[in-house]
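Undergrad: just coords:
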């Protein structure tokens, strides 16, 4: 055990998880690579949990941060803030939400917390509909709407949460149905649930479940849900903390795969837009955003330095068509991984879109989750020079692959080859 690891254990909560049997300290990065304190170089296929979205040490972002730090780092929302206004203007337009208002936070948890505040105040209800296997953050309110038991440490809640089918396509009672029949069954379940509730405020849903193992419903499910929700006056919150900014390749926002009835009422974002800076936020139409009848500010949300970083990062992302790169390189990577998986009896499914890919492991010949195998592959990949993540609603048996969106074809091939070796080494 390293000295830093011992010091970490002495002052940190027991529930603050670390990857690997022998945890590593990352000291610097460049492009799609990072280095640890021992000088080992790794290809980064996780980006600090989908947060280093563009690249490590991206010159455009580091320059913007340094220049802003030389002017003013902090002021709070009590003062006019030019970078925050400029960023809000760009996000309002990109969101697709009419007459949009934007509120910045410091994390996805805080963004979802704010969305819940808005929805419950607007609808005057503390009932929330959420998806099974979902994850929305670690605050008291967001834990209470998280449908993944491994990440929900308490049943106490300020909200009454009811869980809906549909987030996981290949498990559960509807798994054997066709996509069309799956959607019909999930809609019928939602209709039935609403018949037994008083006045739900909102449905919150990730277009592709992140911590849940990169699972997703068939395209169009949330559009079908929206028709039902609109009849009951229930708001739709799209949690885009992991799916936003073009990561899925096919769309800029995950909700656009379900765009039959237009954009969500509320959209939340975080992680990648700051390329490592602490940025989150909420977008909602003015009627919803302005429903609060008490004062509120944010001390750190929308700070000049994080907004400068986000503006530079967003400009780079759009100017270099990183959504298109995610679609092209991600498409190649997922096909390569499916080819790799065909030779491994431990792989139950390879799924995802763009540069958001999950490899679900199960005990060979069964659907039984195999978290031990996932842990072994994580270790073997690290030994081979590749960093990946883990997740899943079935005992953390899904390998999560989400490289920076500037990933090259050569790096995708290199990472797939390391994963092939790791799967083989892990049995």
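TA: Sure, I can see it. What you are looking at is a predicted structure, and each value in this text was computed from that prediction instead of being measured. Numbering: from 1, shown residues only.

Undergrad: okay, CA-based contacts and neighbour counts for the rest of this
TA: Fine.

Undergrad: in the stretch 1-150 of the chain, which spans are strands?
TA: Counting by DSSP state E, counting those that start in this stretch, one finds strands in the stretch 1-150 of the chain at the ranges 26-30, 33-36, 41-44, 100-105, 127-131.

Undergrad: Looking at those, which is nearest to residue 263?
TA: Checking the strands of the stretch 1-150 of the chain against residue 263 by CA to CA gives strand 100-105 as the closest, at 11.0 Å.

Undergrad: which parts of the closest one are buried?
TA: The neighbour-count check on strand 100-105 (16 or more other CA atoms under 10 Å) flags 100-105 as buried.

Undergrad: one step back: now the strands of the stretch 1-150 of the chain as a markdown table including distance to residue 384?
TA: Supplementary listing: these in a markdown table, determined by distance: least, CA to CA, whole Å:
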| stretch | distance to residue 384 |
| --- | --- |
| strand 26-30 | 16 |
| strand 33-36 | 13 |
| strand 41-44 | 8 |
| strand 100-105 | 37 |
| strand 127-131 | 36 |
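
Undergrad: Of those strands, which is nearest residue 296?
TA: For residue 296, the closest of those is strand 100-105, at 10.8 Å, according to CA to CA.

Undergrad: can you pull the contacts of residue 27?
TA: Contact partners of residue 27, counting by CA atoms under 8 Å, 6 or more residues apart in numbering, are 34-37.

Undergrad: try it against this one:
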């Protein structure tokens, strides 16, 4: 145990997870690479949990932050801010939500909290629909709508939550169905659930691609089918774009656009990538929903001059360099190279763009968290940092900055395949059935 890790363990909660048997300290980064305190360089294929969206030490962002820091760091929403207004204008236009307004927060958790406050106030109801296997944050409110027991430490909640099928395509009672029949079955389940719920439902909150859940999703069009049902009941749709937003999926700028036949969501939450490491989140909603609160409210840190200045520079870089298109092209290459390895330890390689999940199993075909843990360790030793998730903790999460080059994708894929081979070789032999 390093001295820094010993000190960390002494003063932080036992439940504050760190990666690796011997956790590392990252001291600096550039582009798609980071360095640890021992001087070791790594390809960063996780980006601080999908947060370093464009690149480490992106010159435009560091310049914007430095210049703003030299003027003023903080004011609060009690005062006007040009960077905040300009960023809000751009996000409102990009959101696809008509007559949109934007409220900035400091994290995705807080963004989802705000969306739930708006939806429950607008609908005068504390009943919420959420997806099974979902994750929406670590606050008391968002834990109460998280359908993944690994990340939900209490059943207590200010909300009454009902969980809907559809977040996982390849497991569960509808996995054997065609895409069209899967959507029909999940929609019928939603209709049945609404028929049994007492009172009004405020909203459905859903990730277009479940992040912590292991980069799982239903078929394209699932939430369009859901929205037609929701609209008949006046129920709002909140699209949690904290991990899927800003072009990461390649095919679309927002995850909800894969389900666009029924129109945009009523509310959209965002965070992570827009700040490129700066602490930023927010909610977009149509005006009548955003303005529904009957009490005063401000944000001390949300939309601060320094975070919005950095986020503006980051967003401009993303759009000017078509990083969404790069995510689509390079992500397809990375996905195909991982699939081509055809290793027994890999049950499925899934995802979109630069949001790739690799589900691992043991020799009997059962979910294997040890295989995921071992792969993380081997990948680190080979010089690649990745994440993991899934309900059973058996899914590798791969989400590099969207500026990843073809050469870096090829190098990283080769190293990950080698890490998977090493983890596979370490799996215990399967026990014959009695």
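TA: Yep, that arrived. What you see is a predicted model; the values in this text were computed from it and never measured.

Undergrad: which one of the strands of the stretch 1-150 of structure 1 lies closest to residue 247 of structure 1?
TA: strand 41-44 (15.5 Å).

Undergrad: Now do the SS call for the spatially most central residue of structure 1.
TA: Compute the mean C-alpha point of structure 1, and by CA atoms, centre = their mean the closest residue is residue 242, 2.1 Å away. Using DSSP: H, G, I helix; E, B strand; the rest coil, the three-state assignment for residue 242 of structure 1 comes out as coil.

Undergrad: OK, contacts around it?
TA: Taking CA under 8 Å, 6+ apart, we find residue 242 of structure 1 in contact with 50, 210, 269-272.

Undergrad: The same query, at a cut-off of 7 Å, please.
TA: For residue 242 of structure 1, the contacting residues are 50, 210, 271, taking CA atoms under 7 Å, 6 or more residues apart in numbering as the criterion.

Undergrad: returning to what we had before: out of the strands of the stretch 1-150 of structure 1, the one nearest residue 346 of structure 1 is which?
TA: Relative to residue 346 of structure 1, the nearest member of these by CA to CA is strand 41-44, separated by 23.3 Å.

Undergrad: So what touches the closest one?
TA: The set of residues external to strand 41-44 of structure 1 that reach it, using CA under 7 Å, 6+ apart, is 32-35, 385-387, 403.

Undergrad: what do you get for stretch 92-105 of structure 1?
TA: Stretch 92-105 of structure 1 has contacts (CA under 7 Å, 6+ apart) with 88, 111, 263, 279-286, 289, 301-302.

Undergrad: try stretch 135-155 of structure 1
TA: When contacts are taken as CA under 7 Å, 6+ apart, the neighbours of stretch 135-155 of structure 1 outside the stretch itself are 108-109, 112-113, 130-134, 157-159, 161, 211-212, 393.

Undergrad: Recalculate using a threshold of 8 Å.
TA: Stretch 135-155 of structure 1 is contacted by residues 108-110, 112-113, 116, 128, 130-134, 156-159, 161, 163, 209-212, 239, 393, 395 when judged by CA under 8 Å, 6+ apart.

Undergrad: Just the buried residues from the residues you listed, in PyMOL please.
TA: Here is the PyMOL command that selects the buried residues among the contacts of stretch 135-155 of structure 1 (16+ other CA under 10 Å):
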select buried, resi 108+109+110+112+113+116+128+130+131+132+133+134+159+161+163+209+210+211+212+239+393+395
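
Undergrad: Quick check: which of the strands of the stretch 1-150 of structure 1 is nearest to residue 338 of structure 1?
TA: Evaluated with CA to CA, the strands of the stretch 1-150 of structure 1 place strand 41-44 nearest to residue 338 of structure 1, the distance being 19.9 Å.

Undergrad: Against structure 2, what's the mean shift for that closest one, could you check?
TA: For strand 41-44 of structure 1, the mean deviation from structure 2 after alignment is 0.3 Å (mean CA distance after the TM-score superposition for structure 1).

Undergrad: show me where the stretch 201-350 of structure 2 has helices.
TA: Counting by DSSP state H, counting those that start in this stretch, residue ranges of the helices within the stretch 201-350 of structure 2 are 222-233, 287-290, 305-320, 323-340.

Undergrad: wait, which of those helices is closest to residue 7 of structure 2?
TA: Closest approach to residue 7 of structure 2 among the helices of the stretch 201-350 of structure 2 is made by helix 305-320 (30.1 Å; CA to CA).

Undergrad: Can you point out the buried residues in the closest one?
TA: So, applying 16+ other CA under 10 Å, buried residues of helix 305-320 of structure 2: 305-315, 317-318.
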